[in-house]
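>>> Pasting a predicted model and its sequence here:
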Amino acid sequence: MYRRVPGVVTIAEESTAWGGVTAPTDHGGLGFGLKWNMGWMHDSLQYMSKDPVHRKYHHHEMTFSMVYAYSENYILPISHDEVVHGKRALVSKMPGDWWQRRANHRAFLGYMWAHPGKQLLFMGQEFAQGGEFSEEHGPEWWLLDEDHCAAGDHRGVQDLVRDLNRIYRATPALWQCDTRPEGFRWVVVDAADDNVYAFLRHDAAGAPLLAVSNFSPVVREGYRLDVPVDVTAWCEVLNTDAARYGGSGVTNPGPLKPEDGHLRLTLPPLATVWLTPYPG
């Protein structure tokens, strides 16, 4: 198939532990380009559905995917099977009131886009549709209409997804070494009590992007992170808590300068932030 139709993409919705789904056929594999990461999907949705006070007991569910991340070429799916048939839409799986559910939704998307693997959303998740998708009616696009009372809430999520895609495409660190271990490094992996995760992504030349997720509803000021010493200053390039996305507007004005390899950030509540080396 790849020989006859150069540029084709083949994706296996494979839910077992069968090995070599994305290995080349001449190496004994099945030859698919990508495989659905069902384990990541189930673990991350399980974690996100928990109230933040209970998430520390499920912390490993968000880190376990990196144990096997390079065994196949993975796609990160939020599968149709998990958001229909009474299982609730993605934003409706989140705990808390409407603001908190949207904040969780945005924080999760920021984490997902920074995680190794390709991203796949299902109908309506790109604008936080609260009702389950119906093949009879299609996505609830009317939620984005100006005369809808909560249109801004949904457009904020839509704007975030647009920016995630734009920054992702322009940042090789997020995709160039997707299938190579040297493209990823944990910065904070065991802060279960804080509900915080932080990791670095690197491109082929070593240029980094720092992704930090705070899955608790409290602002964490002066949060210390160990960062590469060769980066003299950082700047925030994405913040899912930005006011234009419907967040509370807690940001880190740059440039942010580390001291002795330690960077101190203000982590917004229920949010993911991305930082890159300051261009100045």
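Okay, I see it.
>>> Going by C-alpha atoms from here, please, whenever you check contacts or count neighbours.
Noted.
>>> Run a quick check on residue 263 versus residue 225, I expect a contact.
Yes. In this structure residue 263 lies within contact range of residue 225 using CA atoms under 8 Å: 5.1 Å.
>>> May I have the distance across stretch 200-210, first residue to last?
Start and end residues of stretch 200-210 are separated by 5 Å (CA to CA, to the nearest Å).
>>> scratch that, stretch 267-275 is what I was asking about
Per CA to CA, the first residue of stretch 267-275 is 12 Å away from its last.
>>> Likewise for stretch 184-198?
So stretch 184-198: terminal residues 11 Å apart, CA to CA.
>>> Likewise for stretch 222-235?
Calculated as CA to CA, the first-to-last residue distance of stretch 222-235 is 15 Å.
>>> Equivalent analysis for stretch 226-235, please.
With CA to CA, one end of stretch 226-235 sits 15 Å from the other.
>>> got another, please set it beside the one above:
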Amino acid sequence: MDRPDLPLNALRTFEVAVRQGSFTRAAIELRVTQAAVSHQIARLEELLGAKLLLRTPSGLVPTDEGVALYPVLEHGLDAISRVLDRVTGQQRIEVLKVGVVTTFALGWLIPRLPQFEKAHPEIDLRISTNNNRVEITREGLDMAIRFGEGNWAKVDAWPLIDAPMSVLCAPEIAAGLRHPGDLAHHTLLRSYRGDEWPRWFAEIGVPCPPVTGPVLDSSLAIAELASQALGIALLPLPMFAAQIEAGKLAQPFGSTVFAGRYYLTCPSDRVQNSAMIAFSNWIQSESTACPDTRS
């Protein structure tokens, strides 16, 4: 098969630019000037006759052509590196970058990471946290763990853990709650998903009172306010088991409502390397071994 006469330097520069999300950060990784990075990308686009990257206020965004090229190129460069390492007798350390919603990272994943690191010393796992809003390719990630219903566009999603939502509050407040209707006399803390409280009240057949408490984009922040008796929270129960056990939070009512699951996700067009496959297999096995967090 004929292979196009394309410059490897330009292809590598494109891969780094997409992964880093900016010409400046790509230049730092490649140890060249920003102008050199821009020149290599322009040269590659001229040879291909297609625009690959767009500059936006939030960083570099691949075009449709760039999105199609990136995973194939990344896989190819990784494959070349592995073969070269075998030829030179070096052990290859694969870097795996995973974005994780903060609640899941602290409440479930991080305490288990030593097991993964012990089983896979050849993988340098780098975790970055977020508030459940993540763009895998633009942020230079390989995979992401997020909360939802598993229906993100152009993304493959593997269910990990169910996260039933339950009322949690400071123990001193819980002691005074006898009936769900009593919640109407307290501040109900809200997340950016505004339908959670109405769904919980609908689940137990009680009219939902006006929900006017502060809106926060982090379950951890909501839990902190609740533990300080500054409001009542509706939180994913399995992620706050440690705080309940420690007596910082209490569950006044046993009722829960299903609002979504935690999923491991990856762009549908991404060719998975060995590190991604190893992490995917490990975390799915770990989640299956936790029957109390699965439906």
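Structure's in. What do you need? Predicted, not measured: the structure shown is a model, and the values here were computed from it.
>>> what's the TM between chain one and chain two?
Overlay of the two chains. TM-score (TM-score structural alignment, normalised by the length of structure 1): 0.25; 122 aligned residues with a CA RMSD of 6.5 Å.
>>> Between residue 263 and residue 225 of structure 1, which contacts overlap?
Contact with both residue 263 of structure 1 and residue 225 is made by no residue, according to CA atoms under 8 Å, 6 or more residues apart in numbering.
>>> Could you pull out the helices in the stretch 51-200 of structure 2 for me?
Along the stretch 51-200 of structure 2, the stretches classed as helices by DSSP state H, counting those that start in this stretch are 64-88, 102-104, 113-119, 171-174, 196-204.
>>> Can you get me a residue count around residue 264 of structure 1?
17 (other CA atoms under 10 Å).
>>> typo on my end, it should be residue 13 of structure 2
23.
>>> Next, the contact list for it, please.
So residue 13 of structure 2 contacts 26, 30, 37, 40-41 (CA under 8 Å, 6+ apart).
>>> Select from those the one having the most neighbours.
residue 37 (26 neighbours).
>>> In terms of helices and strands, where is that one?
Element membership for residue 37 of structure 2, per DSSP states H and E: helix 34-48.
>>> Does anything pack onto that helix? Which helices or strands?
Helices and strands touching helix 34-48 of structure 2, as assessed by 3 or more CA pairs under 8 Å, 6 or more residues apart in numbering; DSSP states H and E, comprise helix 8-20, helix 23-30.
>>> run the last query once more with 6 Å
helix 23-30 (3 or more CA pairs under 6 Å, 6 or more residues apart in numbering; DSSP states H and E).
>>> Any chance of the helices of the stretch 51-200 of structure 2 in TSV with mean neighbour count as columns?
Shown next, in TSV, are those (neighbours: other CA atoms under 10 Å):
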stretch	mean neighbour count
helix 64-88	15
helix 102-104	22
helix 113-119	13
helix 171-174	18
helix 196-204	17
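>>> What is the neighbour count of residue 98 of structure 1?
14.
>>> list the contacts for it?
By CA atoms under 6 Å, 6 or more residues apart in numbering, no residues touch residue 98 of structure 1.
>>> now the contacts of residue 13 of structure 2 in TSV, with distance to residue 130 of structure 2?
Output for the contacts of residue 13 of structure 2, formatted as TSV (distance: CA to CA, whole Å):
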residue	distance to residue 130 of structure 2
26	22
30	27
37	29
40	32
41	30
